[in-house]
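K.L.:
let me see the structure of the following:
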Amino acid sequence: MKVVTWNIRATIGPGPFPDRWWSRIDADRLRAIGSFIGRFDADLIALQEVALVSRGGELVDNAGDLARQLGMEVR
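P.N.:
Predicted structure coming up:
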């Protein structure tokens, strides 16, 4: 079994978490992270600092979006 673990920092980028960090969540950065992680062809991906928030009435689900991109499931 191949396992990958990754801290995605809620896709806000490097540095300390700013006030209102959820306003800096970046879908393009999440897609880039998914492309990079996908190269490992992992059976299991363990993520840290994952965003699951409502932003302007829109649900931001880093894990769900990444799972869909990689053809995997969130558990």
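
K.L.:
can we go C-alpha only for contacts and neighbour counts from here?
P.N.:
Noted.

K.L.:
after whichever helix in the chain runs longest comes which helix or strand?
P.N.:
Looking across the chain with DSSP state H, the single longest helix is helix 27-38. Counting by DSSP states H and E, the element after helix 27-38 in chain order, helix or strand, is strand 44-48.

K.L.:
Proceed likewise with the subsequent sequence, for comparison:
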Amino acid sequence: MYSNAEGIEWVEELAYTAGGQIGEISRQTDKAVLFRNGTANRLPVGTKIYETDTPVCMAVVDGRKLLYLKMVEG
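P.N.:
Have a look, this model is predicted:
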């Protein structure tokens, strides 16, 4: 799972370089039980996800770069 990092000061200050594509949104739902790889609740289907050389990933929606943080447990 990933969380939108918009408004997080240290993330917005990062200098990053986009890497290769690591995924693409293939379905959209707001029901947690239906989530699996490639599912999003806000990003539109077809959105490409890219790795960066930092702890964040980047999604590109309508030419706008959106940064996301991976949510890790334990």
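
K.L.:
can you give me the TM-score here?
P.N.:
The TM-score (TM-score structural alignment, normalised by the length of structure 2) is 0.28; 40 aligned residues with a Cα RMSD of 3.8 Å.

K.L.:
now for the longest helix of structure 1, which elements pack on it?
P.N.:
If you count contacts as 3 or more Cα pairs under 8 Å, 6 or more residues apart in numbering; DSSP states H and E, helix 27-38 of structure 1 packs onto helix 62-70.

K.L.:
angle of the helix it packs on against strand 44-48?
P.N.:
150 degrees (axes from the mean of the first three to the mean of the last three Cα atoms, to 10 degrees).

K.L.:
hmm, back to that, could I get the buried residue list for the longest helix of structure 1?
P.N.:
30-31, 34, 37-38 (16 or more other Cα atoms under 10 Å).

K.L.:
and of the residues you listed, the nearest to V3 of structure 1?
P.N.:
I37 (10.7 Å; Cα to Cα).

K.L.:
contacting residues for that closest one?
P.N.:
Residues in contact with I37 of structure 1 (Cα atoms under 8 Å, 6 or more residues apart in numbering) are V4.
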